[in-house]
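K.L.:
Mind looking at a prediction? Sequence and model below.
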Amino acid sequence: MTATKGLEGIVATTSSISSIIDGVLTYRGYNIDDLAVHASFEEVIYLLWYGRFPVQSELDQLLRDLSESAAIPSELVEQMRLYPTGTNTMAALRSAVSALALYDETANEMSSEANFRKAIKLQAQLPTIVATLSRLRAGLEPIAPKSGVSIAHNFLYMLNGEEPSELAVKALNQALVLHADHELNASTFAARVTVATLSDIYSGVTSAIGALKGPLHGGANEAVMVMLEEIGSFDRVEDYVQTKLDNKEKIMGFGHRVYKGGDPRAKHLQKMSQDLSQLQGNTELYDMSVRIEEMVTGQKGLKPNVDFYSASVYTILGIQRELFTPIFAISRVSGWTAHILEQYENNRLIRPRAEYTGLTNQKYIPIQNR
């Protein structure tokens, strides 16, 4: 047996949910470019779960189900109040989602119907948890979710306590669509490994959040914003980036293991960053990002991935950077749950082997002779 580091290029399972073929990302066969421009996030959720787009009555029912499930247990809110000050937001989200299972009497029911209901709960409640965590950290009281509005609208409302603008909702909706699924990425694989043991859906999503927390996965967008804050202004971009390049230091938000010709999602967030910047009347963050891209792509041939421009989009929307990765989770839980449901339908325990590189032929020596 010969190991493949990072399982790169290894085909570990079959799936009909999303694909990346010749640099083109599709959900259920629909090109991400088409979905990013035209689809609502709720339509994409339905598509990922059921394999097709809903008709209007089905979409209306999904919206009702999500609205009815969006409130979180009051006991969980009280738990979150006790989280230590300064707790990493993804660590807090991981703990809160794990705790959700304690308040769901059907948590361990494994019927298809029960698991679909739990998928709805998880999709509906993650935005509420993230908004609640943010407000509690700021010393503010949580805001109850609204009924009859989209997930993007509801999240911004619960976060800020005021009705969001149409463009803000459009921007967040597009970001949620773009992040919804991505074939067998690290967090999705973690979720499938967990539920392949026939553990419950909450455990699968908790595992996925743990994987997403890392800076080489979901945490990259937060790292991009840290870099932009360190640079501070457009006139400092070239010196900062050139120093990084000369020292062969990693610049976050560039390159992707799967996309060699560039991440197809990045251009949509770049356009949204530009539009939001111009509407705000301050294009410095966008201009800084464009100049960084020109230098990194020009000198290293690396192109921006989905994380790079999402950082400026979220910042222009007034979202604090510690929420960037949790927002990724709000979107990706749609894909995680789709993959979990698919894993349950045709399950086999995921148990790969390892190439052993340690010592051999060792003999036990009594302790007095060592």
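P.N.:
Good, I have the coordinates. Numbers count the residues shown, from 1 in each chain.
K.L.:
Every contact and neighbour count from this point should use C-alpha atoms.
P.N.:
Fine.
K.L.:
What residues of the longest helix along the chain count as buried?
P.N.:
For the chain, the longest helix by residue count, based on DSSP state H, is helix 112-137. Residues 115-116, 118-137 are the ones in helix 112-137 that count as buried (16 or more other CA atoms under 10 Å).
K.L.:
next helix or strand past the one helix or strand residue 20 maps to?
P.N.:
Following DSSP states H and E, one finds residue 20 within strand 18-21. Using DSSP H and E, the next helix or strand after strand 18-21 towards the C-terminus is strand 24-27.
K.L.:
In addition, the following structure is provided for comparison:
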Amino acid sequence: MNTSPLNNCNQLLHELSLLCERNGVIDPELYTKYQVKRGLRDLDGRGVLVGLTEIGDVHSYIVDENEIIPVPGKLSYRGIDVAEITQGYLTDGRFGFEETTYLLLFGKLPTKEELSNFEALLGSYRQLPISFVNDMILKAPSKDVMNSLARSVLALYSFDENPDDTSIENVLRQCLSLIAAFPALAVYGYQAYKHYHCHRSLFIHTPKPELSTAENILYMLRADKQYTKLEATLLDLALILHAEHGGGNNSSFTTHLVTSSGTDTYSVMAAALGSLKGPKHGGANIKVVHMFEDMKAHISDLEDEAQIEDYLTKLLNKQAFDKSGLIYGIGHAIYSVSDPRAIILKEYAAKLAIEKGLEKEYNFYNKVEELAPKIISKSRKMYKGVSANVDFYSGFVYSLLGLPQELYTPLFAVARIAGWSAHRLEELVQKGKIIRPAYKNVCPKNSYIPLEERASKVEK
């Protein structure tokens, strides 16, 4: 019998993990007894009101005589419907992420001169500190780009001459520099992963200050630095639709929570990145792509509705894909009738699919979007409708752009850093209290037992 120290450690770890599992169980009935709002949500699904914001708003229902009535979803930034924002700059043939960032941060649409100056300011911040890429990214390549991104953000603290100053002007400077640097941090983190873990060629292209955020991402990512206007436009659109989603989403609430402690900007953004990395938050679009890959492997005719329905039924019955019982990309915690982001992204995804000669692939997504809610309504009791959410089409868009899956969630962060920055500044301006919700201790009273009198074995 092998009794090496390593095996003994592994066995002890296993026994201790079982102990954690047993002692971590809380009677579900206690949550009802003490009226605990699990997930900070009411029983009807509405979020518990814990703060006020003027940055973003998500609207998905109306209340009529105390009855919740689902309506088509609306998303607004600083009171302006995001559909109007996207239509405005697309009509002009411009890129809009920088304009949207200005709106989120400063509460108004910029004039032509203000926008030009702001774009130039972001451009001046795109270059990373000398030797940063080599010392902080390439010498410690991570298998997960989100972790690389978080580590890089924390490392930038050391390059800041005034990192702990929480005055609005200093925090704004820090936020703008991070917004500008995030594309390079994400792409370089991926390039390091690709080279050192996948043994592929390494390309480090310096960002160009005159290019938009979306253009710079494609420019730095691709070996030949080439991209089409439609490709950059669609990526820009995706960034705008992911830039903000109210103060209650997990990562934006994390931004408020950690900011309220008085800590520095880099620690706040690293915490937000940790939140976004979770598969229940920013990692969902990868699940959609993997689900479709499995679907195509098990469906012989992608136009056969019967085969598609059969597969979707198996998904719900935990008989297909990851056996979670979920159809990824369908349904949302807030939206029911429709997710406005998915509607906008779908329209332009169709245009790129035609350019790439992938209309059949697009039609397959469209068919799944049509059939999934019907399959769900047949097998499950539903209190609100379900529809395709933004993750359903964002993964498809990224695949059309030829973007690696390792960058899907980091690109979400490249967009959401704009919203996080606005929320951090808003929390600081309000000078609010440290956020500290209550947790009730339901552990029974115990007495201290002298060491010699305790049981000598771990309970089985």
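P.N.:
Cool, got the structure. What you see is a predicted model, and the numbers here were worked out from it, not measured in a lab.
K.L.:
list the helices and strands the strand holding residue 20 of the first structure packs on?
P.N.:
When contacts are defined as 3 or more CA pairs under 8 Å, 6 or more residues apart in numbering; DSSP states H and E, strand 18-21 of the first structure sits against strand 24-27.
K.L.:
Where in the second structure does the strand it packs on align, residue-wise?
P.N.:
Matched against the second structure by TM-score structural alignment, strand 24-27 of the first structure falls on residues 74-77.
K.L.:
distance from that stretch to the first structure after superposition?
P.N.:
Once fitted to the first structure, stretch 74-77 of the second structure is off its aligned match by 1.1 Å on average (mean CA distance after the TM-score superposition for the first structure).
K.L.:
roughly how far is that stretch from the heart of the chain?
P.N.:
17 Å (CA atoms, centre = their mean, to the nearest Å).
K.L.:
sorry, back to before: tell me the residues of the second structure aligned with the longest helix of the first structure.
P.N.:
So helix 112-137 of the first structure sits over residues 168-193 in the second structure, by TM-score structural alignment.
K.L.:
For the stretch 1-150 of the first structure, which segments are assigned as helices?
P.N.:
In the stretch 1-150 of the first structure, the helices defined using DSSP state H, counting those that start in this stretch lie at 32-38, 41-50, 56-69, 74-81, 89-100, 112-137.
K.L.:
which one of those helices lies closest to residue 255 of the first structure?
P.N.:
Closest to residue 255 of the first structure of the helices of the stretch 1-150 of the first structure is helix 32-38 (CA to CA; 18.5 Å).
K.L.:
and of the helices of the stretch 1-150 of the first structure, who's closest to residue 299 of the first structure?
P.N.:
Among these, helix 32-38 comes nearest to residue 299 of the first structure, with 27.6 Å by CA to CA.
K.L.:
which one in the first structure is aligned with residue 315 of the second structure?
P.N.:
Under the alignment (TM-score structural alignment), residue 315 of the second structure pairs with residue 244 of the first structure.
K.L.:
ugh, typo on my part, it should be residue 353 of the second structure
P.N.:
In the first structure, residue 353 of the second structure lands on residue 277 (TM-score structural alignment).
K.L.:
Contacts for stretch 139-147 of the first structure next, please.
P.N.:
Applying CA atoms under 8 Å, 6 or more residues apart in numbering, the contact partners of stretch 139-147 of the first structure are 64, 67-68, 70-71, 128, 131-132, 135-136, 154-155, 157-159, 161.
K.L.:
Select, from these, the two members most distant in space.
P.N.:
Within the contacts of stretch 139-147 of the first structure, 64 and 136 form the most distant pair, 27.1 Å apart (CA to CA).
K.L.:
For the residue nearest to residue 414 of the second structure when sequence neighbours are not counted, which residues are in contact?
P.N.:
Excluding its sequence neighbours, the residue lying closest to residue 414 of the second structure (CA to CA, 6 or more residues apart in numbering) is residue 182, at 5.5 Å. Residue 182 of the second structure is in contact with 149, 413, 414, counting by CA under 8 Å, 6+ apart.
K.L.:
hang on, the earlier thing: please enumerate residues in contact with the match of strand 24-27 of the first structure?
P.N.:
55-60, 81-82, 103-104, 244-245, 339-341.
K.L.:
Next: stretch 1-10 of the first structure.
P.N.:
For stretch 1-10 of the first structure, the external contacting residues (CA under 8 Å, 6+ apart) are 354, 355.
K.L.:
Which of the helices or strands spans the residue positioned nearest the centre of the second structure?
P.N.:
Centroid-nearest residue in the second structure: residue 282, 2.6 Å away (criterion: CA atoms, centre = their mean). Under the assignment given by DSSP H and E, residue 282 of the second structure is not contained in any helix or strand.
K.L.:
what does residue 70 of the second structure give?
P.N.:
Using DSSP H and E, residue 70 of the second structure sits within strand 67-77.
K.L.:
how far off helix 97-106 does that strand point, in degrees?
P.N.:
Computed by axes from the mean of the first three to the mean of the last three CA atoms, to 10 degrees, the angle separating strand 67-77 of the second structure from helix 97-106 equals 110 degrees.
K.L.:
Quick one: the helices in the stretch 151-300 of the first structure, in order.
P.N.:
151-160, 166-179, 186-195, 201-212, 220-231, 237-246, 266-280, 284-300.
K.L.:
quick one: the last one to the second structure mean distance?
P.N.:
Here helix 284-300 of the first structure, set against the second structure after superposition, deviates by a mean of 1.9 Å using mean CA distance after the TM-score superposition for the first structure.
K.L.:
Go through that helix and flag the buried ones.
P.N.:
285, 286, 287, 288, 289, 292, 293, 294, 295, 296.
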